[in-house]
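> would you be able to build a 3D model of this:
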Amino acid sequence: MPYTLNRRRALQLLGCAAAIAVSAPRRVWAFVVQAFRTRTVEHGTFTFDPAAGKVRYGDGREEDYALTIGGLVDEPITLTYAQLLALPQTRQTSDFHCVEGWSVLDVHWSGVTFKDLLATVSPKPEARYVVFHSLGETGYNSSGVDHYMESFPIDWLLNRELGYLFALGLDGAPLPKDRGAPARVVCPYDLAYKSIKFVTRMELTAEKQPGWWTLANPIYPWRAPVPARRLRTAMPPRS
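So this is what the prediction gives:
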């Protein structure tokens, strides 16, 4: 993904800003929001109204947002936005690391832990991974996949030391659309192409599934740990 000259300069400035992120994290995050138009592979337009829990499309259609959890479970379940908010809510502060080399420190997320979310279903013994699917379609059909998707081992998602969160909020407010509303996966120790936005379906599987980004760009592996030199705390062990 080539940068424009202006973007390259902005990233240089961001590098300076990130150095003071410990003392001014909100200003750094605001810089990112203002400086960079959020790029996404989904095409078509939709917005999300958190007060109504509705997804509204550019052609006038609207529908209630729902998260479906299925695959290798005894019985699939569909949760409305209100039902997700009724689950125990967890707040966490973690760093965000883009694959392009920049980071934002101390981002304030809120949402549901995967321990609480997966407790709403009964996974089958052979379930080892969760594949996440996004709203919308991509402009490029990658190996037969027409929407953004990503997967993680269940063991990683359940390990709170790794900081995985099903995020519904940012900075004390509902997650903005351009940051992934209605819901996204927060993964502080993974590069951000793993941090799937607009999540509408979780599928439990026996095998891992390469994500859309990896299928479209094979130089980016399924396993995408943040390089140790970019971390402020050592990465917890994971298999």
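> C-alpha from now on. contacts and neighbour counts both.
Noted.
> can you tell me which helices and strands the biggest helix by length in the chain packs against?
Longest helix in the chain by number of residues, with DSSP state H as the criterion: helix 5-19. With contacts taken as 3 or more C-alpha pairs under 8 Å, 6 or more residues apart in numbering; DSSP states H and E, helix 5-19 sits against helix 25-35, strand 103-112.
> just want the angle from the longest one to strand 103-112.
Right, the one you point to is helix 25-35. Orientation of helix 25-35 against strand 103-112 (axes from the mean of the first three to the mean of the last three C-alpha atoms, to 10 degrees) gives an angle of 100 degrees.
> tell me the helix or strand right after helix 25-35.
Counting by DSSP states H and E, the next helix or strand C-terminal to helix 25-35 is strand 42-43.
> before we go on, could you also do this sequence so I can check it against the first one:
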Amino acid sequence: MTKTLPPGQMETKKWPILHEGDVYQFNEETWRFKLFGEIREDVILTFKDVMDLPKVITTVDMHCVTTWSKFDTTFEGIPFREFVKLADLKPHVRYVRIYGYLNGDPLGYSANLPLEALQGDDALFVYRWKDAKNDWQDISPKHGYPLRFIPPAQFYLWKGSKWATGIEFMTENKPGYWEIRGYHMNGNPFKEERFADPASLPSGYGGANEWQDQ
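As a prediction, the model looks like this:
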């Protein structure tokens, strides 16, 4: 099957490592996953709670804003929709921010996404992977161990939070870590939505000086 590269992308067979901040060192005793925001009551999950959720195996394509694309990586993980089932959403929730560790802060990194786009098997909190050259293995600490969000292929990979720690449910589309710094609110690689139009940036946005992906 012929794959289509988004504009400005180059194919790689490797899985490059780029991240912001320190590599999180997993501690199961202190690790927690939080569901919060526009829901009736916050939900706090332990690592065991998360790993007891239903799982799927899915093969996906990844597109990094730094211009590499990797086709056909297979992941095992928990679908985003399984976490939604645990939250009693208030009316009009349409967006989420997915959080991850950044320099010791469990909510230091975030990325915004539309809720509707995350209901399939291609929106996944992953913990192990394989591809044509690699057998099943845990994702490495540098790739986001113990849990990393992989977004659907219609989003650049910075929307996939490493060292995932929670989901905030929102009625409005609020920017995450890189969006505040001038990245596009949508981040669709096929539309080459890398950076926001400066004229459209809300108050508080900074400049995008370099490309990074989680």
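> related to what we said a few turns ago, check which residues of the longest helix of structure 1 are buried.
For helix 5-19 of structure 1, a neighbour-count test (16 or more other C-alpha atoms under 10 Å) marks 10-11, 14-15, 17-18 as buried.
> pick the most deeply packed of the helices and strands packed on helix 5-19 of structure 1.
strand 103-112 (a mean of 22; mean count of other C-alpha atoms under 10 Å).
> contacting residues around that one?
Strand 103-112 of structure 1 is contacted by residues 15, 18, 21-22, 25-26, 28-29, 84-85, 87-97, 165-172 when judged by C-alpha atoms under 8 Å, 6 or more residues apart in numbering.
> and stretch 160-173 of structure 1, by the same measure?
94, 107-114, 156-158, 174-176, 181-189, 235-236.
> and the angle from the longest helix of structure 1 to strand 103-112?
Using the same axes, to 10 degrees: helix 5-19 of structure 1 against strand 103-112 is 80 degrees.
> mind listing which of the contacts of strand 103-112 of structure 1 are in strands?
90-97, 165-170 (DSSP state E).
> just put the residues you listed in JSON lines and tack on distance to residue 80 of structure 1.
Output for those, formatted as JSON lines (distance: C-alpha to C-alpha, whole Å):
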{"residue": "90", "distance to residue 80 of structure 1": "18"}
{"residue": "91", "distance to residue 80 of structure 1": "20"}
{"residue": "92", "distance to residue 80 of structure 1": "23"}
{"residue": "93", "distance to residue 80 of structure 1": "25"}
{"residue": "94", "distance to residue 80 of structure 1": "26"}
{"residue": "95", "distance to residue 80 of structure 1": "28"}
{"residue": "96", "distance to residue 80 of structure 1": "27"}
{"residue": "97", "distance to residue 80 of structure 1": "30"}
{"residue": "165", "distance to residue 80 of structure 1": "18"}
{"residue": "166", "distance to residue 80 of structure 1": "14"}
{"residue": "167", "distance to residue 80 of structure 1": "15"}
{"residue": "168", "distance to residue 80 of structure 1": "12"}
{"residue": "169", "distance to residue 80 of structure 1": "16"}
{"residue": "170", "distance to residue 80 of structure 1": "19"}
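> and those residues, which two are furthest apart?
Farthest-apart pair in these is 90 and 97; separation 20.9 Å (C-alpha to C-alpha).
> who has more neighbours, the two?
Taking other C-alpha atoms under 10 Å, residue 90 of structure 1 and residue 97 do not tie; residue 97 has more neighbours (24 against 15).
> now the more buried one: closest residue in space, sequence neighbours ignored.
residue 103 (4.4 Å; C-alpha to C-alpha, 6 or more residues apart in numbering).
> in structure 2, what sits opposite that neighbour in the alignment?
Under the alignment by TM-score structural alignment, residue 103 of structure 1 pairs with residue 69 in structure 2.
> how far away is that match from residue 27 of structure 2?
31 Å (C-alpha to C-alpha, to the nearest Å).
> now do the contacts for the spatially most central residue of structure 2.
Among the residues of structure 2, the one closest to the centroid is residue 160, at 1.9 Å (C-alpha atoms, centre = their mean). By C-alpha under 8 Å, 6+ apart, the contact list for residue 160 of structure 2 reads 98, 111, 148-151, 214.
> could you list which of the residues you listed belong to helices?
Reading helices off these, I find no matches (DSSP H).
> for those, give me a markdown table that also has neighbour count and distance to residue 22 of structure 2.
Converted to a markdown table, these look like this (neighbours: other C-alpha atoms under 10 Å; distance: C-alpha to C-alpha, whole Å):
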| residue | neighbour count | distance to residue 22 of structure 2 |
| --- | --- | --- |
| 98 | 24 | 18 |
| 111 | 23 | 18 |
| 148 | 25 | 15 |
| 149 | 28 | 18 |
| 150 | 27 | 20 |
| 151 | 26 | 22 |
| 214 | 27 | 12 |
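> JSON lines for these, including distance to residue 46 of structure 2?
Below are the contacts of residue 160 of structure 2 laid out as JSON lines (distance: C-alpha to C-alpha, whole Å):
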{"residue": "98", "distance to residue 46 of structure 2": "17"}
{"residue": "111", "distance to residue 46 of structure 2": "22"}
{"residue": "148", "distance to residue 46 of structure 2": "15"}
{"residue": "149", "distance to residue 46 of structure 2": "17"}
{"residue": "150", "distance to residue 46 of structure 2": "20"}
{"residue": "151", "distance to residue 46 of structure 2": "22"}
{"residue": "214", "distance to residue 46 of structure 2": "23"}
